[in-house]
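Colleague: Give the three-dimensional model of this entry:
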Amino acid sequence: APPSPRRTLLGRISLPERNYLAEALRTETVGGMILLVAAIVALVWANTFGSSYTSVSDFHFGPESLGLNLSVAHWAADGLLAIFFFVAGVELKRELVAGELRDPRAAALPVVAALCGMAVPAVVYTLVNVVGGGSTGGWAVPTATDIAFALAVLAVIGTSLPNALRAFLLTLAVVDDLFAILIIAVFFTEQINFMALLGAFIGLAVFYLLLRRNVRGWYIYIPLALVVWGLMYNSGIHATIAGVAMGLMLRCTRREGENHSPGEHIEHLIRPLSAGLAVPLFALFSAGVSLSGDALADVFTRPETLGVVLGLVVGKTVGIFGGTWLATRFTKAELNKELAWADVFAVASLAGIGFTVSLLIGELAFAGDEVTINEIKAAVLIGSLTAAVFSGVLLKLRVRRHRELHEAEELDEDQDGVPDIYEQGDPAYHLRMAAIHEKKAAEHRRLAQLAGAASNEPDSPA
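Modeller: Here you go, the predicted structure:
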């Protein structure tokens, strides 16, 4: 039998995937910019008016009888981030049924890359702390990737990445979010209230049945979602798990006559709320760490904080790049000839921006130890900033080649709203292009005739 053809790694993505990607990246990039501003405001506020920052963060409100009298910072971490993880759940479901993860062979690459990109940082952190005599409890802190912050960095440095690399980064982050959720659920649940957990499962079952029966109305789903969230919080399992569970239940396949599936429609409505409000507010009340000279120096002397920085900067890069290379080495895949392994390395280093989920896991891993939490947060900020600068330099080295590829992907000479690269096998496209070229040629001939006639006229008298 003839050998099966080798698949192209990071080749051209499909047109529906390209359109979805363009819309998702626009929202995430704007959200990333707001997130960046929120983090800067938090740092300035905490280091200039620290007492007011602490008093606002620690202000409690909510019904005590329902076990929900929480601080502002707690509401941001457990409440607002549930919206972020709801969107992550919808993204994951869409990827599984209609996106890059639909084909098991294509899914192998981002899954292997994401797993290696989480395992290697955990190993780096653990080794640093075993050798240095620190606490290994924070092994999960450097395992996360913050897609919004990563895309904000791309926007700031002005790099036009080819769509395949952008899709790889987004899919990688979706898989990363899934495993981060599993880590939070499995490793950071100490005591379980089984009655509350049973209530949450019943609520999720009702949510699922209503969806399957095509029941509509936000006034039904939002109160039910709040009840499920409250029960999940009181069960002892992190409340954000409720968000991802509900996101995974939405239908993300289109039926006849539908322009968008319910999952895509709801994600379109909720994603701006997540990227533009929920995540930035979490950052505002989580990123406010004291950055005194001693605190910054301790980041590179304490094994826990050094492990976080090295895990994000070195572990993420080596893990994702190594996982991608291994996936191509042991499967029938070869890198897109228009790209270089340097591009994969740059995207891998960009994934070292941990931030949102890393801050959350840091709070969970060292709960009750405010000093260590503050230092871990400082390490997350320094590690993420270092990864951003490092990846920015690497991407700038290839910016000209990236821009050429991006412009070729977006070229739409016949102005029908579909990039020409997706229409090259369509006879109607070639007819349109022939007509456009004939029109341009006729215009050039007319201009040449006018120029010739002008040159043959006698000079006017002085």
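
Colleague: alpha carbons only for contacts and neighbour counts from here, please
Modeller: Fine.

Colleague: can you give me the helices in the stretch 251-400 of the chain?
Modeller: Using DSSP state H, counting those that start in this stretch, the helices of the stretch 251-400 of the chain run over 262-273, 279-286, 293-299, 303-310, 316-329, 341-350, 356-365, 370-396, 399-410.

Colleague: Let's see this one next, to set against the first:
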Amino acid sequence: MRRAAEVWPLRPTVRYARTLAEALRAETIGGIIMLVATVAALIWANVSTESYEALRQAKFGPESLHLNLELVQWAQNGLLTIFFFVAGLEVKEEFVHGELANLRKAALPIIAAVCGMVVPALIYLAISAGAEGASRGWAIPTATDIAFALAVLAVTASAMPAALRAFLLTCAVVDDLGAIAIIAIFYTDRLNVPMLLAGVTLIAVYGVLQHRKVTSLWIYLPLAVAAWYFVEVSGVHATVAGVALGLLTRVTTTDQEDSSPAELADHYIRPISAGFVVPVFAFLSAGVSLGGGTLNAIFTDRVVLGVMVGLVIGKFLGVFGGAWLSVRLGLARLSEELHWRDMAAVSLLCGIGFTVSLLIGNLAFSQDPVRAQTVTAGILAASLVASILAAVLLHVRVRSRRDALEDV
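Modeller: Predicted coordinates:
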């Protein structure tokens, strides 16, 4: 006899509820800071393109260690590793203490997130078919920017049930895990096997030390930096090291500990990631000159159109359709405090593809700066459209809920 479908979301543990609240707070503030950084980048890039590009392309770092990188590369390969380390911590916390601790019970957000990656990619491929080099960009519209999405949700609909925020965060966690897998598998053009093996070995040592409950920061910090270095020079994107280290960080406590290593790392590093790392990356990546050629490409370049439609429409169809499908198949039941109109609004929010979409766009078209710039403009435009549509629908839902309560 088939077991009854689980109502989603499940009642969170006190520990996970606290972690969720802290994550939402940090990411919301980070989203606002990132928005300011993005606007500043756009203004600078359009007032003085030459000086903005000179800043992005300024090189520093030891050439002997193959680390003489442009500033924008340091942001993509260095700073974003910290962002993905926090993402790895989120994934680990979700799998041990959160909504993903029981995969059957977490069917709704998992299926929604997976469909929210597959559908945009298919839409992108359909629209961009035949365009030169288009196949490199299929993964761009698969990502959701959790900081921006949570910021829009907090500003426009703070009165919505906490379950809606939990669904959005859980979807984003699965999305992040999928995105880093895509980057590792599909965007590694060269591979230095000895260097990669050295990096994997150091990451494994980190995991063993975590398992043995070693707590010294002065062991882990140089170990993590060394692991990052070897993965970086191996040709695999260094953010993979960040996720791997996050996933291996211990989320359980001993009798002598008040907080787990993952909780402590999240407490100290998340504010740095949300308040500095991601805004700096946004500032160095989002500055595009909005001249006639760029604006024209938004409406004529099938690659850019594929990215935009994939984010705004594909994400909505994928996330909402995946959630509906999981309920329809009896894999999950939606909580009574949520309505399908709420799910529609948050599905639109998932179309805000900023941080990871920009990263994948830069990786996909690194050899074509003009295409990379127009794709960046398309990501910004799509994220803006998704934000506005979601904000409007969320505002309507808040008013509807308020009116319903007044009528009772």
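
Colleague: so which of the helices of the stretch 251-400 of the first structure comes closest to residue 434 of the first structure?
Modeller: helix 399-410 (19.1 Å; Cα to Cα).

Colleague: So which elements touch the closest one?
Modeller: Contact partners of helix 399-410 of the first structure among helices and strands, from 3 or more Cα pairs under 8 Å, 6 or more residues apart in numbering; DSSP states H and E: none.

Colleague: In that helix, which residues are buried?
Modeller: 399, 402, 403, 405, 406, 409, 410 (16 or more other Cα atoms under 10 Å).

Colleague: ok, and the closest non-adjacent residue to the second one?
Modeller: In this structure, residue 402 of the first structure finds its nearest non-sequential neighbour in residue 161, 5.5 Å apart by Cα to Cα, 6 or more residues apart in numbering.

Colleague: Wait, the one you found touches residue 404, no?
Modeller: No - here residue 161 of the first structure lies out of contact with residue 404, judged by Cα atoms under 8 Å, at a distance of 9.7 Å.

Colleague: okay, now the residue nearest to residue 402 of the first structure: neighbour count?
Modeller: Residues contacting residue 161 of the first structure under the criterion other Cα atoms under 10 Å number 22.

Colleague: what's residue 253 of the first structure in contact with, if anything?
Modeller: 94, 97, 98, 261 (Cα atoms under 8 Å, 6 or more residues apart in numbering).

Colleague: same question, residue 107 of the second structure
Modeller: By Cα under 8 Å, 6+ apart, the residues touching residue 107 of the second structure are 326, 331, 332.

Colleague: among those, which recur in the first structure?
Modeller: Contacts from these that recur in the first structure, judged by both residues aligned by TM-score structural alignment, their matches' Cα atoms under 8 Å, are residue 326.

Colleague: For the contacts of residue 107 of the second structure, which single residue is the most surrounded?
Modeller: Result: residue 332 is most packed of these (other Cα under 10 Å), 24 neighbours.

Colleague: So that residue versus residue 42 of the second structure, what's the distance?
Modeller: Distance, residue 332 of the second structure to residue 42 of the second structure, by Cα to Cα, to the nearest Å: 43 Å.

Colleague: How about residue 92 of the second structure?
Modeller: The gap separating residue 92 of the second structure from residue 42 of the second structure is 36 Å, by Cα to Cα.

Colleague: do the same with residue 337 of the second structure
Modeller: For residue 337 of the second structure relative to residue 42 of the second structure (Cα to Cα), the value is 40 Å.

Colleague: now residue 365 of the second structure
Modeller: Plainly put, residue 365 of the second structure is 20 Å away from residue 42 of the second structure if you go by Cα to Cα.

Colleague: who has more neighbours, the two?
Modeller: Legend: neighbour count by other Cα under 10 Å for residue 365 of the second structure and residue 42, higher for residue 42 (21 against 18).

Colleague: Tell me, how many residues neighbour residue 39 of the second structure?
Modeller: Residue 39 of the second structure: 15 surrounding residues under other Cα under 10 Å.

Colleague: what's the following helix or strand after the host helix or strand of it?
Modeller: Residue 39 of the second structure belongs to helix 14-47 when assigned by DSSP states H and E. Per DSSP H and E, the first helix or strand lying C-terminal to helix 14-47 of the second structure is helix 49-57.

Colleague: how far apart are that next one and its match in the first structure?
Modeller: Its aligned residues in the first structure lie a mean 0.8 Å from helix 49-57 of the second structure after superposition (mean Cα distance after the TM-score superposition for the first structure).

Colleague: unless I'm mixing things up, residue 190 of the second structure is touching residue 235, no?
Modeller: Yes - the criterion here is Cα under 8 Å, and residue 190 of the second structure meets it with residue 235 at 5.3 Å.

Colleague: out of those two, which sits in the busier spot?
Modeller: residue 235 (18 against 10).

Colleague: ok, the more buried one - contacts?
Modeller: Residue 235 of the second structure makes contact with 188, 189, 190, 191, 192, according to Cα under 8 Å, 6+ apart.

Colleague: Show me the subset of these that the first structure keeps too.
Modeller: Using both residues aligned by TM-score structural alignment, their matches' Cα under 8 Å, the first structure keeps these contacts from the contacts of residue 235 of the second structure: 188, 189, 190, 191, 192.

Colleague: so how many other residues sit close to the corresponding residue of the first structure for residue 104 of the second structure?
Modeller: Matched to the first structure by TM-score structural alignment, residue 104 of the second structure sits across from residue 105. Using other Cα under 10 Å, the number of residues around residue 105 of the first structure comes to 13.

Colleague: what about residue 105 of the first structure, distance to residue 269 of the first structure?
Modeller: Distance, residue 105 of the first structure to residue 269 of the first structure, by Cα to Cα: 32 Å.

Colleague: can I assume residue 350 of the first structure is in contact with residue 150?
Modeller: Yes - at 6.2 Å, residue 350 of the first structure counts as touching residue 150 under the criterion of Cα under 8 Å.

Colleague: Of the two, give the one with the bigger neighbour count.
Modeller: residue 350 (33 against 29).

Colleague: Now that one. Nearest residue, chain neighbours left out?
Modeller: Spatial nearest neighbour of residue 350 of the first structure, excluding adjacent residues (Cα to Cα, 6+ apart): residue 391 at 5.1 Å.

Colleague: Could you check how far the one you found is from residue 120 of the first structure?
Modeller: According to Cα to Cα, residue 391 of the first structure stands 18 Å off from residue 120 of the first structure.
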